[in-house]
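A.B. asks: need the 3D shape of this:
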Amino acid sequence: MSIQKFSTHHSTGSIELNTMRTFVAIAEAGNFVLGGKKMGLTRSAAGKSLARLEAHLGTRLLHRTTRRVSLTSDGQYFYERCTQILSDIEDAEKSVRQDDMEPKGTLRLTVTAAFGRIVILPLLNKFLKQWPHLEVEISFTDRIVDLVEEGFDLAIRMGDMPNQSLMIARPIAKYSPYIYASPTYLAENEITEDITALEEQQRLIYGLNPNSSAWYLHQENGKDVTIAGTQRLRFDSGEAVKDATVEGMGVAFLPSFLAVDDLQKNRLVKLFPEYSGKEIPIHAIYPNRKHLAAKVRKFIDMLTINLQNH
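C.D. replies: Okay, here's the model as predicted:
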């Protein structure tokens, strides 16, 4: 059934929300007295409100008997639509009001180890100073965490996210990987202007899988390059790759956030800066809940604001 069938008889103007709420209250209570009482109306006022609504729609919404009322077929349809509309409005109000709420309680957070230590911790300190009544428990791990099972409010993860209907993955930043080496390594090893010559250098590889050793780079003018070749050293930690690079043990392909501090302190040099790898997205992941807690919402907003211009 379509609500359009009501349009042939109704008068101009829209239905007020209180009129809609009164109708729902009467329908759910099963009589005018209790329905009106829920809305702070007398039986007479509730009856008049319903009569005006039925006249506006041009159809009968309720069957009346001496003891109770029941929904007509049109009334049933209209009731279902009204409850959905009122529920949506309530959700919107709660979402906006929550923005003004001060985060309290404990925020349980899990973050990728390197990104968490280098990027999240400084921002977390700023967040705690802003919201003094909030406590935080943080786990630094690169393993996949079941947020619901382990009781975490939020995860910060790197890379593309799998489709998970029970989770929301909100992108908050992107970082590109580049080629880096230390001044010590460059002093001892000649690197030509041909990027493909990197295959002859000592490459430091992230990941223990032998099939994950190639580096895929894209030049600003659209040229794609694949660097393979020497791979004597492998690590299962991005920070370990970076530390080994600083020590002059080889050339590395690192996300920019991992190298930025050593780059600024001249412990690393960016090679072939016109070449970069595929952007690495950073996501805030949280359970698919109807209302997001203020502590989670505020923290995600803070990360987004601070990281969008990194």
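A.B. asks: when you work out contacts or count neighbours from here on, use the C-alpha atoms and nothing else.
C.D. replies: Noted.
A.B. asks: tell me which residues touch A27, please.
C.D. replies: A27 makes contact with 35, 62, 69-71, 79, according to CA atoms under 8 Å, 6 or more residues apart in numbering.
A.B. asks: most neighbours, which of those residues?
C.D. replies: Using other CA atoms under 10 Å as the neighbour criterion, G35 leads the contacts of A27 with 24 neighbours.
A.B. asks: out of the contacts of A27, which are inside strands?
C.D. replies: Residues of those located in strands (DSSP state E): 62, 69-71.
A.B. asks: using JSON lines, lay out those residues together with distance to P132.
C.D. replies: Putting the ones in strands among the contacts of A27 into JSON lines (distance: CA to CA, whole Å) gives the following:
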{"residue": "L62", "distance to P132": "53"}
{"residue": "V69", "distance to P132": "53"}
{"residue": "S70", "distance to P132": "53"}
{"residue": "L71", "distance to P132": "52"}
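A.B. asks: now the other sequence, so there's something to compare against:
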Amino acid sequence: MRRENDKFHLMKVFHEVANNGSFTQAAKSLGMTTSSVSKAVHQLENSLQAKLLNRTTRNQSLTDSGRQYLNTAKLMLGQLQSLEENIKNQTTEASGLLRITMPSALGQFFIAPKLHTFKKAYPKVQLDLVLNEHLVDITEQGFDIAIRSVELPATSPLYSVQLGQHQQKLVASPEYLKQYGLLNSPEQLSSHQLLVYQGPQIKPDWSLYYQQQLFTIQPDACFSSNNYYALLMAAKNGLGIANLYQYMVDSEIKAGNLVHILPNWQQSSRKRYAVYQQRRETSAKLDRFIAFTASLFD
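C.D. replies: From the prediction side, this is the model:
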């Protein structure tokens, strides 16, 4: 049985024969033998059960069916060529809609403020950024990529790459520290006003380490929220000590609005991963966005 996709080959051969007015010229154009071209046209006519060409030893002409088929063949072959070019361009030129999802704070404080540089570099990419606090099924909800803090299980059909990592810092306003005093050790945290984030995938305890020492506290919150911006504002306004990611507070520390507390005591880094459905090399927009996001961690 002849494969159905052979029809496009037969159509292309007929199109060349009709345009060139010669089996020989069509064969040269297609890199085929004249007998193969003649055989292809016969196969097409047999499959259609219609004569497309009137042939003599000296010339050839289109039948009514041949003219009708040629007009439609031109349109279909043109559309096929355009489709193939568009698909090829997707792997070489960054363009089209890119749907992205990530945690709200990461997007609000770290990624979104820098997206204008990506857009300027790749103006043909349309960005759709969705911020949320839950793990999203990117296949079910139609996202191209998700930025997560949770590593994929080995059995996942998705692709993943680590982008970088972030650390948290204990911070408070100068006004708060003037009123309540500086901290010299993490044990003193229990006697201070603590501003605590409560959300999914976040451990309730604060763990700090210095050299071989480890200190862990279950913070007793005087103010808690599932929104990091609210905690940042509370810290800046002198309500207490907050444990916030570096990208939220570094500029505030530099400006003198917040003070880094216990700077010698570190916290474990929170890794960030890009999770996506298709291989990077098959989508220029996806590959460029992953590279751009990873560069933000450098």
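A.B. asks: hang on, the earlier thing: how about the ones in strands among the contacts of A27 of the first structure, which pair is most distant?
C.D. replies: Farthest-apart pair in these is V69 and L71; separation 7.0 Å (CA to CA).
A.B. asks: mutual contacts of those two, please.
C.D. replies: 27, 62-63.
A.B. asks: list just the nearest of those residues to Q219 of the first structure.
C.D. replies: Distance to Q219 of the first structure across the shared contacts of V69 and L71 of the first structure (CA to CA) is lowest for A27, with 66.1 Å.
A.B. asks: secondary structure class for the closest one?
C.D. replies: Three-state call for A27 of the first structure (DSSP: H, G, I helix; E, B strand; the rest coil): helix.
A.B. asks: quick one on the thing from earlier: redo the shared contacts of V69 and L71 of the first structure as JSON lines? Include distance to K129 of the first structure.
C.D. replies: Formatted as JSON lines, the shared contacts of V69 and L71 of the first structure follow (distance: CA to CA, whole Å):
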{"residue": "A27", "distance to K129 of the first structure": "50"}
{"residue": "L62", "distance to K129 of the first structure": "57"}
{"residue": "H63", "distance to K129 of the first structure": "60"}
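A.B. asks: just the helices in the first structure please.
C.D. replies: 17-29, 32-38, 43-57, 73-99, 113-115, 121-130, 147-150, 183-188, 238-246, 256-264, 294-307 (DSSP state H).
A.B. asks: buried set for the longest one?
C.D. replies: Neighbour counts over helix 73-99 of the first structure (16 or more other CA atoms under 10 Å) mark 74-75, 78-79, 82, 95, 98 as buried.
A.B. asks: what is the nearest of the shared contacts of V69 and L71 of the first structure to G116 of the first structure?
C.D. replies: The shortest approach to G116 of the first structure among the shared contacts of V69 and L71 of the first structure belongs to A27, at 52.9 Å (CA to CA).
A.B. asks: what do we get in the second structure for the closest one?
C.D. replies: For A27 of the first structure, the aligned position in the second structure is a gap, per TM-score structural alignment.
A.B. asks: now do the strands in the stretch 101-250 of the first structure.
C.D. replies: 105-111, 134-140, 154-158, 167-175, 177-181, 203-206, 215-219, 224-227, 233-235 (DSSP state E, counting those that start in this stretch).
A.B. asks: quick one: map C222 of the second structure onto the first structure.
C.D. replies: Looks like C222 of the second structure aligns to R232 there (TM-score structural alignment).
A.B. asks: need the contact list for that match.
C.D. replies: Applying CA under 8 Å, 6+ apart, we find R232 of the first structure in contact with 202-204.
A.B. asks: same question, I138 of the first structure
C.D. replies: I138 of the first structure makes contacts with 108-111, as judged by CA under 8 Å, 6+ apart.
A.B. asks: leaving out chain neighbours, which residue sits closest to H134 of the second structure?
C.D. replies: Among residues not flanking H134 of the second structure along the chain, P200 sits closest, at 7.0 Å (CA to CA, 6 or more residues apart in numbering).
A.B. asks: show me what contacts the alignment partner in the second structure of A244 of the first structure?
C.D. replies: Using TM-score structural alignment, the partner of A244 of the first structure in the second structure is A234. A234 of the second structure sits next to 195, 240 when contact means CA under 8 Å, 6+ apart.
A.B. asks: ok, now how distant is A234 of the second structure from V171 of the second structure?
C.D. replies: 11 Å (CA to CA, to the nearest Å).
A.B. asks: turn the helices of the first structure into CSV, columns for distance to A284 of the first structure.
C.D. replies: Supplementary listing: the helices of the first structure in CSV, determined by distance: least, CA to CA, whole Å:
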stretch, distance to A284 of the first structure
helix 17-29, 36
helix 32-38, 41
helix 43-57, 46
helix 73-99, 18
helix 113-115, 13
helix 121-130, 14
helix 147-150, 12
helix 183-188, 36
helix 238-246, 20
helix 256-264, 17
helix 294-307, 7
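A.B. asks: thank you, goodbye.
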